[in-house]
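**Q** This is the structure alone, sequence omitted:
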């Protein structure tokens, strides 16, 4: 079966360009970015200042040590941040965004700015939705 868009472009020959295909490498990038901890780490490091592990952990309320460690390793593996170990006792470790991570951090900062700007509207929409749902009759097979 051939997958064609209107232009006749065969997607199977260019899987990496179509995020909707399971095997597309771009899909793996989006999966990494979809993690709330990934987004928050990138925004926290977005000002260019290096941060130590415990600084990040305090900044990201609710993150576990295990989840932060996994997130930092994934970001380092994919070239979005660097991990620098200083030969002190105890060792001092700092995390900083790479140029690649900095570019992405700017995009995510724009998303957080948008979130701040529109959170009241979204809360009002949610309250209105819940109000409507509370007054609608519950039919067979509908969720409460």
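**A** Received it, and whenever you're ready, just let me know what you need. Owing to the predicted nature of the structure, the values given are computational and were not obtained by experimental measurement. Numbers count the residues shown, from 1 in each chain.
**Q** use CA for all of it now, contacts and neighbours both
**A** OK.
**Q** Quick check: residue 103 vs residue 50, distance?
**A** Plainly put, residue 103 is 16 Å away from residue 50 if you go by Cα to Cα, to the nearest Å.
**Q** between those two, which one's more packed in?
**A** A side-by-side neighbour count of residue 103 and residue 50, using other Cα atoms under 10 Å, places residue 50 first with 20 against 14.
**Q** Quick check: nearest residue in space to that one, chain neighbours excluded?
**A** Distances taken as Cα to Cα, 6 or more residues apart in numbering place residue 96 nearest to residue 50, at 4.6 Å, with adjacent residues excluded.
**Q** Comparison target, given below:
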């Protein structure tokens, strides 16, 4: 029997919850990446949000990208990014600029 949620926000937080999941997804929203967080990425892959591609090179290289389902999170991730950027500006909190 699937888990039952009391509201859609509970479901969303269950899927993208945790400290690093939204951060990794936000980076992947910008495009394909090679990432050094294999366990966290495997969890996102298991949830159907991230796809892994082994490039078959030596040394081995793996790329990660958002799946079609992961892409549906783009507006949510952008809203979190925008809010965080505004909060940083309002409070004088330094935030590293993405490359």
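**A** Structure received. The structure presented is a predicted model; accordingly, all values stated were derived computationally and were not measured.
**Q** Superposed, what's their TM-score?
**A** For this chain pair, the superposition-based TM-score is 0.73 by TM-score structural alignment, normalised by the length of structure 2; 90 aligned residues with a Cα RMSD of 2.5 Å.
**Q** just to revisit the earlier point, per the alignment, the residue nearest to residue 50 of structure 1 corresponds to what in structure 2?
**A** In structure 2, the residue equivalent to residue 96 of structure 1 is residue 65, according to TM-score structural alignment.
**Q** how would you label its match: helix, strand or coil?
**A** Secondary structure for residue 65 of structure 2, judged by DSSP: H, G, I helix; E, B strand; the rest coil, is strand.
**Q** Could you do residue 5 of structure 2 as well?
**A** Here residue 5 of structure 2 is recorded as coil under three-state DSSP.
**Q** Look at the nearest residue to it once chain neighbours are set aside and say how many residues are nearby.
**A** In this structure, residue 5 of structure 2 finds its nearest non-sequential neighbour in residue 11, 6.1 Å apart by Cα to Cα, 6+ apart. Number of residues near residue 11 of structure 2 (other Cα under 10 Å) recorded here: 14.
**Q** quick check, residue 11 of structure 2 in a helix?
**A** Yes - when three-state DSSP is applied, residue 11 of structure 2 is found to be in a helix.
**Q** Is it correct that it is in contact with residue 17?
**A** No - counting by Cα atoms under 8 Å, residue 11 of structure 2 does not reach residue 17; the two are 9.4 Å apart.
**Q** Number of residues surrounding the corresponding residue of structure 1 for residue 33 of structure 2?
**A** Aligned counterpart of residue 33 of structure 2 in structure 1: residue 51 (TM-score structural alignment). When counting by other Cα under 10 Å, one arrives at 17 neighbours for residue 51 of structure 1.
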